[in-house]
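Enquirer: Fold the stuff below for me.
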Amino acid sequence: MSVSKNNVLPPLIVIVALMLTILVMRGPITCVGALADEIISALQIGYPAYGFLSALPIICFGLFCAVAPTMSKRYGLLLTVLICLGLILAGTLGRLIPIYSVMLLATGLIGIGIAILNVLMPVLLRDYFPKNIPLVMGVFTGFIGFSGSIGAYFSVPLLNASGSLQISLGLWVLMVGLALLLWFLSPRGKQITVSGGVFEWALLKKPLTWAVIFVMGMQSLTIYTTVAWLPTILSTLGFSASEAGLGSAVFLLVSAPASILTAAFIKAVGGERPASLIMTASFAIGIVFWLFGGTWSFVGCVLAGIPQGITFSMAMILMAKKTNSLSQLLVISSLAQGIGYVLAGFGPFICGLLYQGDGQWLSVVGFMLCAVALWGLSAWYAFGDRKLFD
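Expert: Here you go, the predicted structure:
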């Protein structure tokens, strides 16, 4: 990787463009869960079809993240970011057409754009803020959570105020368009490129590799399954659509400060292994509390939301600790995100198959608890003394 060594803060317009770009990296996905019933009605589809629709962008995360280094090398990182935002803009526009096949295509474009941004945005941030990497990465993961909470919470109020599903989905057309505009108005810097290491098939024979993959994949599966189905779960428990969206927003919003405090939390509890055990227990208790109804459901959203912020940061820390160089980190990051997000994409779809539309959620909750347990076991094993590369 080559990055600039400029220590001067970028212009304000660039900082705002960066912030807006991060804010469109989760919201266009999480808004779908908050609008689940309206989307199912508008498209005249069943729960399995909705489950596939909500799983599609996460599957795209896994399938297309490996494209990022190649695109950056060919076009430069800034132009690649613009291309990604263009894909997201096309997708958000396409979702305004209430036809299932069009919605699938549009959602796929959104997923591809965000998949590439997932890999390249940390590189861009490192280039612009070379002296503040820990802080900037913490803020980055925090804004990711904030982006998701915007999609989860504001979708239903917009729907209620306008009476139009297109208005709720159209919020993201505006935000992506504004991000693109600011990048076009921003001063041009040097071209930033990313070069990756060499993939070794022997990596897939190592149990540690799969532990790292499951750490990345299961935390992704739990968060995206939650944002896809939590509003529906809460609605069947008697919550209004706005209250159900608020629960999902709380789940995502508390993850933002938690992610920033990950390093302090790990130090306070004495290491990554005890941290992973505590986070596994917290998430599992939170999931069970969802079904209690009333205030307990919101307590569950908090107990599950805090681990989401911390487990995402722990996955990033794990990949860094298990490699010896930046090229090795790029290899395992692409591998873990690629396979991990594909695994994660099955979560919302499997829940769509398990749920029978009868308000009974035990099978879905059981599936979620298994995923959380697998994350905990994988993290406990992966955070040992072993290295991925000799």
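
Enquirer: For the rest of this, base every contact and every neighbour count on C-alpha atoms.
Expert: Will do.

Enquirer: what about the helices in the stretch 151-300 of the chain?
Expert: 165-185, 207-236, 241-253, 255-260, 262-269, 272-290, 294-321 (DSSP state H, counting those that start in this stretch).

Enquirer: To check against the first, give me the structure of this:
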Amino acid sequence: MTKSSHSAVSKTLAISAIILLGANLRAPITSVGPLLDQIIQTFHLSAVSAGWLNALPLLAFGLLAPVAPIIGRRFGLERALFIAVVLVALGTLVRSIGQQWGLWLGTLLMPSGIALANVLLPPLARRDFSHNPAGIIGLYVTVMSVTASLASGIANPLAELSGSWQFALGIWVLPAMLAVALWGRRIKGLPRSEPVSPPQSVAKHLPDAAASKLRSPWRSALGWQVSLFMALQSLSFYTLLGWFTPYAISQGYSANEAGGLLFCYQIVAIFVNLLGVSLLKKSTDQRLLAFCATLAIFIGIAGLLLMPHLALLWMLITGLGNGSSLLISLSLFGLRTHDHHQAAMLSGMAQCVGYITASVGPLAFGVIHTLYHAWQPALVVLLLSVVLQMLFAALAGRNQKI
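Expert: Just a heads-up that it's a prediction; the model follows:
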């Protein structure tokens, strides 16, 4: 095999591994929402316990995010991502065995793997596809959106066909095992770890390189602005994902109809990604894109509050906004940093702050609904969080670097 053909095979393997890992980053989570009522009935969970079931993955995302860059440097990005997909497969399997301890243990293991991948995939794209990292990010976000929406859409039909919600959750261990096999092949022959410090070939081309490499996003106002933009986007996305089915059922929709609406909510992100990657490549300033994305979320949630009978329209609009916001958030990790090492630091910070903040959403939504015995107060609070996101869209979208 010639050197050029070997390089082409390596690139194909790298892209395939990223795509398959992307397919496992949201589907195991989005499959829970449509089945939440059945899970509550099986284990006699309270509304607060159900809120924790939705919140725990986000807490795992947030708490493990700062650790992910350390694991990435210690073992190398590829080996760390292999560990990630093994955790996803194991957690998905354990969660679906039908025991309450397995439900909770799997709900901790599975998002622990996703947390590592959330942080380490953007810097991997920045390192290996430096000519077009936004394109690679857009590709795996698109795959992530397709499988996430598919998981929501088929969860109830699968549970009805099999007579078991456990089967509807457990089927997602199959793509996870495929990803384990592909990433296992990819790490063969790799060096034991990546260098901890940035390459000199990169550093010498940057002004004040030593300072820029050592500057922590935690000490940067811009780092906090990017992190809080992602936090508020994640809060609205996961709150709707976890609680929309009970809300829709209360408005007269069936469980299958609610699952279909969640499918539409997420599948629309595909079209956003195709257009968004092109717009991000052409723009040096992302303020307008980020503001418009956030405005769409506001309009959609306001529509659900005021005219729930048009839920399909509002879920499509909200999905457009959340899909755009996620793509912008992930792209900002590279756009606001100097190299993939600093991008990993910002990715870890943003996802730590973002997902810990977002975990408050499902919990608070459930508590407010329980206190007022109505959905409207909880939706109003969710709208207020979107108004805050508009502020951070204007700040994080400026063309600056940490």
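
Enquirer: Would you pull the TM-score for this pair?
Expert: With the length set by TM-score structural alignment, normalised by the length of structure 1, the two chains reach a TM-score of 0.87; 381 aligned residues with a Cα RMSD of 2.9 Å.

Enquirer: returning to that earlier point: save the helices of the stretch 151-300 of structure 1 as a markdown table, and put in distance to residue 388 of structure 1 too.
Expert: What follows is the helices of the stretch 151-300 of structure 1, written out as a markdown table (distance: least, Cα to Cα, whole Å):
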| stretch | distance to residue 388 of structure 1 |
| --- | --- |
| helix 165-185 | 38 |
| helix 207-236 | 7 |
| helix 241-253 | 31 |
| helix 255-260 | 25 |
| helix 262-269 | 22 |
| helix 272-290 | 17 |
| helix 294-321 | 9 |
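
Enquirer: These: which one's closest to residue 196 of structure 1?
Expert: Proximity to residue 196 of structure 1 (Cα to Cα) singles out helix 294-321 among the helices of the stretch 151-300 of structure 1, at 14.7 Å.

Enquirer: Just say helix, strand or coil for residue 385 of structure 1.
Expert: coil (DSSP: H, G, I helix; E, B strand; the rest coil).

Enquirer: Pull the number of nearby residues for it.
Expert: Close neighbours of residue 385 of structure 1, defined as other Cα atoms under 10 Å, add up to 8.

Enquirer: for residue 42 of structure 1, same thing?
Expert: 13.

Enquirer: For it, list the residues it contacts.
Expert: Contact analysis of residue 42 of structure 1 by Cα atoms under 8 Å, 6 or more residues apart in numbering lists residue 98.

Enquirer: what range in structure 2 matches the helix or strand in which it is found?
Expert: When elements are assigned from DSSP states H and E, residue 42 of structure 1 belongs to helix 36-43. Mapping helix 36-43 of structure 1 onto structure 2 (TM-score structural alignment) gives residues 36-43.

Enquirer: buried residues in that stretch?
Expert: Buried residues in stretch 36-43 of structure 2, counted by 16 or more other Cα atoms under 10 Å: 36-39.

Enquirer: cool, and stretch 237-253 of structure 1?
Expert: By neighbour count on 16+ other Cα under 10 Å, the buried set for stretch 237-253 of structure 1 is 237, 239, 241-253.

Enquirer: Give me the range in structure 2 that it lines up against.
Expert: Under TM-score structural alignment, the match for stretch 237-253 of structure 1 in structure 2 covers residues 251-267.

Enquirer: which residues sit in contact with the closest residue to residue 47 of structure 2 other than its chain neighbours?
Expert: Counting by Cα to Cα, 6 or more residues apart in numbering, residue 47 of structure 2 lies nearest to residue 366, which is 6.3 Å off, once chain neighbours are set aside. Going by Cα under 8 Å, 6+ apart, residue 366 of structure 2 touches 47-48, 51, 243, 378.

Enquirer: And residue 366 of structure 2? What does it align with in structure 1?
Expert: Match for residue 366 of structure 2 (TM-score structural alignment): residue 352.

Enquirer: Compare the contacts of residue 366 of structure 2 with structure 1 and list the overlap.
Expert: With both residues aligned by TM-score structural alignment, their matches' Cα atoms under 8 Å, the contacts of those that structure 1 also has are 47-48, 51.

Enquirer: Which members of those occur in helices, if any?
Expert: Per DSSP state H, helices hold the following members of these: 47-48, 51.

Enquirer: By neighbour count, which of the residues you listed wins?
Expert: With neighbours defined as other Cα under 10 Å, the most crowded of those is residue 51; it has 23 neighbours.

Enquirer: In contact with that one, which residues?
Expert: For residue 51 of structure 2, the contact set (Cα under 8 Å, 6+ apart) comprises 362-363, 366.

Enquirer: what's the average distance of the helix of greatest length in structure 2 to structure 1?
Expert: Across structure 2, the helix with the greatest residue count (assigned by DSSP H) is helix 340-372. Comparing helix 340-372 of structure 2 with its match in structure 1 after superposition yields a mean distance of 2.0 Å (mean Cα distance after the TM-score superposition for structure 1).

Enquirer: The next helix or strand after that helix corresponds to what range in structure 1?
Expert: Sequence order places helix 376-396 as the next helix or strand after helix 340-372 of structure 2, per DSSP H and E. Aligned using TM-score structural alignment, helix 376-396 of structure 2 spans residues 362-382 in structure 1.

Enquirer: neighbours around residue 371 of structure 2, how many?
Expert: For residue 371 of structure 2, using other Cα under 10 Å, the count is 10.
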